[in-house]
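heads up, no residue letters with this:
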């Protein structure tokens, strides 16, 4: 019998970790609990928000990028938010500390703004312990483990389920006609950190929209101060 040289087997061996299941996924309840804890204990984290299926011309946020400070009393955010305001697409710099927000628009100065007047959520609320991203994870139901996939140089364990509308509505200030939303999470198995969260449902009446939250740099030093 002809034997294949060892070197010929190397490409196959290199592919196996990326394609096989490897270690067994953590039980869904344990994974959700750990993901919530890791997020709410992170201190600081980087966030990238994106969307798909957003109705054309609809006021609201389409994407955001920035750093958040996770806290129960005074969560904070600093970064760029892109969306549609009064039918006009725009990208603005936002500083949010607790319930107060400031916006820099066509200027280097930051001025107070009520985000709800713009049809947009206060981004600091994504980082509030007990009602932010962590709470969406905590209230997820019917969660099942899926495949492991590679996201850049990180392998993530996927979980799918649903979440009652209220925590999503409270976070996004959207979806008043929805009863539930479908969720898909990507969790880094080693740390238990939530890295991606896809939330899909009727954010806008009669339309199916997906918002994707990407999280990274857990534990980073994030200091956000109100503008002078």
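Structure received. Quick caveat: nothing in here was measured; it's all calculated off a predicted structure. Residues are numbered from 1 along each chain as shown.

CA atoms for contacts and neighbours, from now on please.
Will do.

Now do the contacts for residue 205.
175, 177 (CA atoms under 8 Å, 6 or more residues apart in numbering).

What of residue 145?
So residue 145 contacts 25-28, 157-160 (CA under 8 Å, 6+ apart).

If we go by neighbour counts, what in the helix or strand hosting it is buried?
In this assignment (DSSP states H and E), residue 145 forms part of strand 141-151. Within strand 141-151, the residues that qualify as buried by neighbour count (16 or more other CA atoms under 10 Å) are 141, 143, 145, 148-149.

coming back round to it: any chance of the contacts of residue 145 in CSV, with distance to residue 45 and secondary structure too?
Below are the contacts of residue 145 laid out as CSV (distance: CA to CA, whole Å; DSSP: H, G, I helix; E, B strand; the rest coil):
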residue, distance to residue 45, secondary structure
25, 24, coil
26, 23, coil
27, 25, coil
28, 23, helix
157, 20, strand
158, 20, strand
159, 21, strand
160, 23, strand
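
put this beside the first:
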């Protein structure tokens, strides 16, 4: 009977560890203020040699062009190499993109090689700007208005501590150009057990007359040795 009780206790402990992600803290966030946690996450992002980024939305504008996603590697050269998904004239296009040295190169539909482009003409940001310490991803962390810890959630084998607040449209626009400068955007940041930004969710009006839209950004594979060159 004692042996069975001990075994049950172990099982319950494991289940609680797997599912109990309430309002606790991880080692990276325990005892730290919201500002300290977000400042450390910004520092880690800015110092990383590289990070893999995925940006996505399940929504699509009823009219006009917009960026729907991005999937690639970001470095602090700054540079980006990957694919950007945009809607052009009502059709989705997944475009291979390399951005480096202030120039953006894309392999557009029906073109056999990379050509220099102005991404704003396609409703897209310069993805290398995501690495900018001021106007990029990490710059958002310390500009989150009303930032507060909101709880924890499980993301695969990671337990993320989440922080919520709002961002003004002018701050979101360099990341998602269809953001409205006059609006505010509900934002949730997920910080992993190493104190790094792992997820970013931004919700608000991105497409005119289409209601709220959700963009999710995930960050993985921090600090890999990656070399990005112009095509």
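Great, that's in hand. Note that the coordinates shown come from a computational prediction; the quantities given were computed from them, not determined experimentally.

what's the TM-score here?
Comparing the chains after superposition, counting by TM-score structural alignment, normalised by the length of structure 1, produces a TM-score of 0.89; 222 aligned residues with a CA RMSD of 1.9 Å.

Wait, residue 207 of structure 1 touches residue 56, no?
No. With contacts counted by CA atoms under 8 Å, residue 207 of structure 1 stays clear of residue 56, the gap being 10.9 Å.

Comparing those two, which residue is more hemmed in?
Neighbour totals were compared for residue 207 of structure 1 and residue 56, and residue 207 leads with 13 against 8 (other CA atoms under 10 Å).

Could you check how far the more buried one is from residue 118 of structure 1?
20 Å (CA to CA, to the nearest Å).

And the contacts of the longest helix along structure 2?
Among the elements of type helix in structure 2, defined by DSSP state H, the one spanning the most residues is helix 2-19. Around helix 2-19 of structure 2, the neighbours that count as contacts under CA under 8 Å, 6+ apart are residue 154.

Give the intersection of the neighbour lists for residue 207 and residue 56 of structure 1.
Residues within reach of residue 207 of structure 1 and of residue 56 at once, by CA under 8 Å, 6+ apart: there are none.

Of the contacts of residue 145 of structure 1, which ones are shared with structure 2?
Taking both residues aligned by TM-score structural alignment, their matches' CA atoms under 8 Å as the threshold, the shared contacts between this structure and structure 2, drawn from the contacts of residue 145 of structure 1, are 28, 157-160.

sorry, back to before: skip ahead from the longest helix of structure 2 and say which helix or strand is next.
In the C-terminal direction from helix 2-19 of structure 2 (assignment by DSSP H and E), the next one is helix 34-47.

what does that next one rub up against?
Helix 34-47 of structure 2 has contacts (CA under 8 Å, 6+ apart) with 28-29, 76, 131, 133, 138-139, 141-142, 147-149, 163, 191, 195-197.

Of those residues, which count as buried by neighbour count?
Burial of these was assessed by neighbour count (16+ other CA under 10 Å); the buried members are 28-29, 76, 131, 133, 138-139, 141-142, 147, 149, 163, 191, 195-197.

For the residues you listed, name the two members farthest from one another.
76 and 149 (28.5 Å; CA to CA).

before we move on, the earlier item: which one of the buried residues of strand 141-151 of structure 1 sits closest to residue 99 of structure 1?
residue 141 (29.2 Å).

which residues does the closest one contact?
Residues touching residue 141 of structure 1, when contacts are defined by CA under 8 Å, 6+ apart, comprise 161-163.

one more time with 10 Å, if that's ok
Remark: with contacts taken as CA atoms under 10 Å, 6 or more residues apart in numbering, residue 141 of structure 1 is in contact with 28-29, 32, 160-164, 182-183.

Kindly report the same for residue 188 of structure 2.
Applying CA under 10 Å, 6+ apart, we find residue 188 of structure 2 in contact with 144, 147-150, 162-166, 199-203, 216.

Nearest to residue 176 of structure 2 among those residues?
When those are compared for distance to residue 176 of structure 2 (CA to CA), residue 202 wins out at 9.8 Å.

Give me the nearest residue to residue 51 of structure 2, chain neighbours excluded.
residue 222 (4.5 Å; CA to CA, 6 or more residues apart in numbering).

That neighbour pairs with which position in structure 1?
Using TM-score structural alignment, the partner of residue 222 of structure 2 in structure 1 is residue 218.

Am I right that that match is in a strand?
No. Counting by DSSP: H, G, I helix; E, B strand; the rest coil, residue 218 of structure 1 is located in no strand; its state is coil.

Quick check: the gap between it and residue 188 of structure 1.
Relative to residue 188 of structure 1, and taking CA to CA, residue 218 of structure 1 is found at 12 Å.

Same check on residue 214 of structure 1?
Here the distance between residue 214 of structure 1 and residue 188 of structure 1 works out to 12 Å (CA to CA).

Residue 158 of structure 1 too?
When CA to CA is the yardstick, residue 158 of structure 1 and residue 188 of structure 1 sit 9 Å from each other.

Please enumerate the shared neighbours of those two.
In terms of CA under 10 Å, 6+ apart, residue 158 of structure 1 and residue 188 are both contacted by the residues 148, 196.

Could you check which residue of structure 1 pairs with residue 87 of structure 2?
In structure 1, residue 87 of structure 2 lands on residue 84 (TM-score structural alignment).

Can you name the residues that contact the residue nearest to that match when sequence neighbours are not counted?
In space, and not counting its chain neighbours, residue 84 of structure 1 is closest to residue 59: 4.6 Å by CA to CA, 6+ apart. Taking CA under 10 Å, 6+ apart as the criterion, residue 59 of structure 1 is in contact with 83-89, 118-120.
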